[in-house]
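**Student:** Whatever this is, show me its structure:
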Amino acid sequence: MHGGPSFTPTSATGPANVQTTVYLYVAALLSAVGGFLFGYDTGVVSGALLQLRDHFKLDLVWQEWVVAITIAGAWLFAILAGKLNDLLGRKFIVIIASSLFTLGSGLMAGAQSRWWLLSGRLIVGFGVGLSSMTVPLYIAEVSPMQYRGKLVTINQLFITAGQFCAAVVDGIFSTDPDNGWRFMLGLAAVPAVFQFTGFLWMPESPRWLAGKGRNDEAYTVLRKLRGKNADIEDEFNAIKASGKEVNAEKSCAIIEVLADPFLRKRLLVGVMFMVFQQIIAINTVMYYSASIIEMAGFRDQSQAIWLSAGVAFINFAFTIVGVLLVERVGRRTLTLSSLLGVIFSLGVLSAAFYAGNINSPAVTFNVSDSSPCDVYETCGTCIADSLCAFYHNADSLKAACVLRHVNETAQHPVDWIKETSMCPVPNHLGWITLTGLGLYLVFFAPGMGPMPWTVNSELYPLWCRSTCFSIATSFNWLFNFLVAMTFLSLTEALTQQGAFLLYAVCAVAGFIFFYFMQPETKNTSLEDVKARSNQAVTISRH
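**Tutor:** Modelled structure (predicted):
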């Protein structure tokens, strides 16, 4: 019947047929360590950047590159991940990714120069790119339909756990400015080695095995994942049928997808999920949370790092809410409600920074009557003009807005402020900004955090799943890179309030798009996607 051992189900239908096993959970959780590494290596830079900035004398552009080079590597390998997954299998790619995490972490911990540091960050990015696409795909393909959303969302929970652990590690080593960053960046090697070792004993995806015509192995793996008393005949037959279609597929998958109206729409939704996740500022908040907290007026470096750890914990805690709700309320409801909250919280952040800028130290005297900087009345408005710098002496209460080329050597350098992040603001406004950051993650974490990965793992049939997921993931990292490379510069060009207002406008656009375009994939089997696709093509041809 199927080339595997015969099986007589103990019950026909009903909840008894839906079973989970310890083997399934071990496979899902161990693969999700890749999500933990994804979160740790992208989140650790928030606190480490403050020390790296001083240790390596990094200017604004170098700071952005230290953050963005990992994202650039992730983007490149996310593009390659689809083909590599099809050729080598999900299991082998997870093992490769954990090897790259280990190598990159070691290089960063031992970095003696900027370029050495960048090489380690780039290699870690390669691991992130492979892991970010492969892990949710693997979990979706080994999970039963009724638990798929919850198990895939656990990957996002591990990502946020990685970000939180990174923030705690940053806080612990924040008191050692000379070598603390080495421990921050190097400790990722520990879970990477754990995953590499453990995953050697994990199964390959039964759907990938069926796609390679290895039906006996696929049946054996599915039986171990579902349990000895589960009825797997219908699920296996559907997987085997999809596998035959993969084997028969001779043309370019992406051309076939674009020729199919149903799949073309789904690919658009999948890609836009990834794009909007990035342009509504999540990784601006996570990569630069310590810097944003500094901008809000918390000048002590260790304090800023520990406060950013609190922000990361909120992200982790409210991702648990997403895990609990994803199978109850559905993907669509979580997405739309999340975006509404994000719009509100970004508005709070923008308003808080605006209030901080207009309440920053006032100009008390003018250096000359002819300077174009004389028109500005506060530190925030002064520094927003790239031509001007703010001189502020707290002891003498002297403050002036002057041209940046004015000779500063006669004054103590600490008195000169050239970045908007360094303008002192009233303490209560700083706490409003911190509240805005917390609210942002309260709303983002249950919905727009996990849903792009969960939904993309469910949108496509097996024969094009790796290709479409890879394309969508590459857009995630492309826009992640663009946002990371431009945030600090954007705050200089538009001010902090302008930057967060721009992100809020993007969130409004995202809400409109998903309100009209997002399908509900709750309680839909992965094989049922193929049937819907064929039905859509048949209708379009008549």
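**Student:** CA only for contacts and neighbour counts going forward, please
**Tutor:** Will do.
**Student:** count of residues packed around residue 299?
**Tutor:** By other C-alpha atoms under 10 Å, the residues close to residue 299 number 15.
**Student:** ok, now residue 506?
**Tutor:** A total of 18 residues lie near residue 506 under the criterion other C-alpha under 10 Å.
**Student:** My read is that it contacts residue 275, right?
**Tutor:** No. The criterion here is C-alpha atoms under 8 Å, and residue 506 misses it with residue 275 at 10.1 Å.
**Student:** who touches both of the two?
**Tutor:** Common contacts of residue 506 and residue 275 (C-alpha atoms under 8 Å, 6 or more residues apart in numbering): none found.
**Student:** ok, for residue 150, nearest residue in space, not its chain neighbours?
**Tutor:** residue 323 (5.3 Å; C-alpha to C-alpha, 6 or more residues apart in numbering).
**Student:** residue boundaries of the strands in the chain?
**Tutor:** 388-393, 398-403, 416-417 (DSSP state E).
**Student:** Can you check which of those gets nearest to residue 123?
**Tutor:** Closest to residue 123 of those is strand 416-417 (C-alpha to C-alpha; 35.7 Å).
**Student:** name the helices or strands packed onto the closest one?
**Tutor:** Strand 416-417 is packed against strand 388-393, with contacts defined by 3 or more C-alpha pairs under 8 Å, 6 or more residues apart in numbering; DSSP states H and E.
**Student:** buried stuff in the strand it packs on?
**Tutor:** For strand 388-393, burial by neighbour count (16 or more other C-alpha atoms under 10 Å) applies to 388-392.
**Student:** In CSV, list these along with distance to residue 21.
**Tutor:** Formatted as CSV, these follow (distance: C-alpha to C-alpha, whole Å):
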residue, distance to residue 21
388, 64
389, 63
390, 63
391, 65
392, 65
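**Student:** Most widely separated two among the residues you listed?
**Tutor:** Greatest spatial distance among those (C-alpha to C-alpha): 388 and 392, at 13.0 Å.
**Student:** which residue packs closest to residue 432, ignoring adjacent ones?
**Tutor:** Nearest non-adjacent residue to residue 432, counting by C-alpha to C-alpha, 6+ apart: residue 352, 6.2 Å away.
**Student:** quick one more, to check against the first:
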Amino acid sequence: MDTDEETYILESDKQRLNSRLVFAFFSCVIGSSFVFGVHTGVVNLPQTKIEQFLNETELHRTGHHMTQSKITLLWALIVSIWAIGGMIGGVNAGYFADKLGRKKGLLLNNILTFLAVILFGFSKLALSYEMLIVGRFIAGIQCGISTGIAPLYLSEVAPLKLRGAAGTLNQLAIVFGVLISQIIGMDFILGTDKLWPILLSFPVIAAILQLLTFSLCPESPKYLYINKNDRYAAIRALQWLRSGDSFEEELQDMQIQGESCENTEKMSICGIFTTKWLRRPIFISIIMQLSQQLSGINAVIYYSTQIFRKTAHLTQTASQFASIGVSVVNFIITAISASLVDKAGRRYLHLLGLGGMFCAACALTTSFLWEVNDKYILILSTVNIE
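**Tutor:** Down below sits the predicted model:
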């Protein structure tokens, strides 16, 4: 090792969480994972207000009220087109992460947030639900890109001993965003007939915060070392992030990975599925993602207020508070998981969660099919799915 490099590597026996690392974590998730959570939960509480806007727009254009079937169709489109945009953004996230870098990719991704917010903010003024639909689509693309880049940055800047916990910060920020969006979406805050466009535009605050804070953070050391082949820049980034802790082991690990990448051919998506030794890990990864996405969690986040109101026969305000309660439980359990992931293990926690979701889904389905009008069973089963 060169003498100049030795001056950057500070000797210490421990790697710990420090203020700079916390700042980097916060700056990364505030405009990405947190915004993802806000966009996920923000349409839940003001559903009736937005449906009224759809009806008013139709009345202004044609002189006739919108049919209930068309309102339902448009509402389903407003909710689901965000996921379509997310798929498009997610597929291209890897390209932007490697082409622009993790830091620059996340910073530039905020442009999409600003575009979506402009459409949200002026949709009611322009009496255009098309602007609302396009805004949700653009927001979905932004969230898809950030979902691919943010966890990558978190894992690459975290010390080896903290990478498990750092990986859960992405999900923790998401559920916190869902919780905040539902709190400010209450009828007496921003979920009113006049203020719901401002509610949908709330992510602009997080985007501005990320632009102000993340610009001060370094690029991912792993990206600098392996992708850009800049060892000195990687050392400077590690020096900033570790704030006095040793990072020589991480440099050695990056060197090994860099050499491995040089001897490995780049593989397409189709190549991943056709390569024999990759099939099992890819299959496991897909099943784990499907087990989460098909658990019913998305339906709960999108429609919990409506479920509580129509099935448990709660009032509008009580349904909103019940939805917030569900999100509070979700946030608490995610925070607990973040502290246990390196101790209890990923597999055990995932299986435990799947077992709870299975029991809750059975109870929820039973209450729907047999019209069990017990609001406590409904609320508990919905909470357990979260």
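**Student:** returning to that earlier point: what residue of structure 2 takes the place of the residue nearest to residue 150 of structure 1?
**Tutor:** Under the alignment by TM-score structural alignment, residue 323 of structure 1 pairs with residue 338 in structure 2.
**Student:** what's the spacing between its match and residue 344 of structure 2?
**Tutor:** 10 Å (C-alpha to C-alpha, to the nearest Å).
**Student:** For the residue nearest to residue 287 of structure 1 when sequence neighbours are not counted, give me its contacts.
**Tutor:** Distances taken as C-alpha to C-alpha, 6+ apart put residue 46 closest to residue 287 of structure 1, at 4.7 Å, once the chain neighbours are dropped. By C-alpha under 8 Å, 6+ apart, the contact list for residue 46 of structure 1 reads 167, 286-291, 305.
**Student:** Farthest-apart pair in the residues you listed, please.
**Tutor:** Farthest pair in the contacts of residue 46 of structure 1, by C-alpha to C-alpha: 167 and 291, 13.0 Å.
**Student:** Who has more neighbours out of the two?
**Tutor:** Neighbour count, other C-alpha under 10 Å: between residue 167 of structure 1 and residue 291, residue 167 has more, with 31 against 24.
**Student:** What is the aligned counterpart of residue 17 of structure 1 in structure 2?
**Tutor:** Under the pairing rule here (TM-score structural alignment), the equivalent of residue 17 of structure 1 within structure 2 is residue 14.
**Student:** let me fix that: residue 266 of structure 1
**Tutor:** Using TM-score structural alignment, residue 266 of structure 1 sits opposite residue 281 in structure 2.
**Student:** Against residue 238 of structure 2, how distant is that match?
**Tutor:** Counting by C-alpha to C-alpha, the gap from residue 281 of structure 2 to residue 238 of structure 2 is 30 Å.
**Student:** The stretch 51-200 of structure 1: helices as residue ranges?
**Tutor:** Under the criterion DSSP state H, counting those that start in this stretch, the stretch 51-200 of structure 1 contains helices at 60-88, 90-109, 114-142, 145-172, 180-186, 189-199.
**Student:** For residue 455 of structure 1, which of the ones you listed is the nearest?
**Tutor:** Taking C-alpha to C-alpha, helix 145-172 is the member of those nearest to residue 455 of structure 1, at 8.3 Å.
**Student:** Report how many residues lie close to the aligned partner of residue 178 of structure 2 in structure 1.
**Tutor:** By TM-score structural alignment, residue 178 of structure 2 lines up with residue 163 in structure 1. Neighbours of residue 163 of structure 1 under the rule other C-alpha under 10 Å: 32.
**Student:** could you list every residue that touches residue 163 of structure 1?
**Tutor:** 36, 39-44, 286, 312, 316.
**Student:** Do a quick rundown of the helices in the stretch 251-386 of structure 2.
**Tutor:** So, for the stretch 251-386 of structure 2 - with DSSP H, counting those that start in this stretch - the helices run 269-274, 276-293, 297-310, 316-344, 346-369, 375-385.
**Student:** Between these, which one is closest to residue 197 of structure 2.
**Tutor:** Residue 197 of structure 2 lies closest to helix 297-310 among the helices of the stretch 251-386 of structure 2, at 17.4 Å (C-alpha to C-alpha).
**Student:** Mean distance between the closest one and structure 1 after superposition?
**Tutor:** With mean C-alpha distance after the TM-score superposition for structure 1, helix 297-310 of structure 2 departs from structure 1 by a mean of 1.2 Å once superposed.
**Student:** Provide the aligned range in structure 1 for that helix.
**Tutor:** Using TM-score structural alignment, the residues of structure 1 aligned to helix 297-310 of structure 2 are 282-295.
**Student:** how long is the matching stretch end to end?
**Tutor:** End to end - C-alpha to C-alpha - stretch 282-295 of structure 1 spans 17 Å.
**Student:** same check, this time on stretch 214-234 of structure 1
**Tutor:** Terminal residues of stretch 214-234 of structure 1 are spaced 18 Å apart (C-alpha to C-alpha).
**Student:** Give the buried residues for that stretch.
**Tutor:** Quick answer for stretch 214-234 of structure 1 (16+ other C-alpha under 10 Å): 214-219, 221-227, 229-233.
**Student:** gap between it and the chain center?
**Tutor:** Computed by C-alpha atoms, centre = their mean, to the nearest Å, the chain-centroid distance of stretch 214-234 of structure 1 equals 33 Å.
**Student:** ditto for stretch 314-323 of structure 2
**Tutor:** Distance, stretch centre to chain centre, for stretch 314-323 of structure 2: 25 Å (C-alpha atoms, centre = their mean).
**Student:** In structure 1, which helix is the longest?
**Tutor:** The longest helix of structure 1 (DSSP state H) is helix 462-517.
**Student:** Return the distance of that helix from the chain's centre.
**Tutor:** Counting by C-alpha atoms, centre = their mean, helix 462-517 of structure 1 comes out at 11 Å from the chain centroid.
**Student:** which ones are touching residue 478 of structure 1?
**Tutor:** With C-alpha under 8 Å, 6+ apart, residue 478 of structure 1 has these contacts: 71-72, 75.
**Student:** returning to that earlier point: got the contacts of residue 163 of structure 1 as TSV, with distance to residue 155 of structure 1 and neighbour count columns?
**Tutor:** Shown next, in TSV, are the contacts of residue 163 of structure 1 (distance: C-alpha to C-alpha, whole Å; neighbours: other C-alpha atoms under 10 Å):
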residue	distance to residue 155 of structure 1	neighbour count
36	8	28
39	10	25
40	13	26
41	15	29
42	15	25
43	15	29
44	18	26
286	17	28
312	16	27
316	11	25
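**Student:** Check these and tell me the two furthest apart.
**Tutor:** Greatest spatial distance in these: 41 and 316, 15.4 Å, computed using C-alpha to C-alpha.
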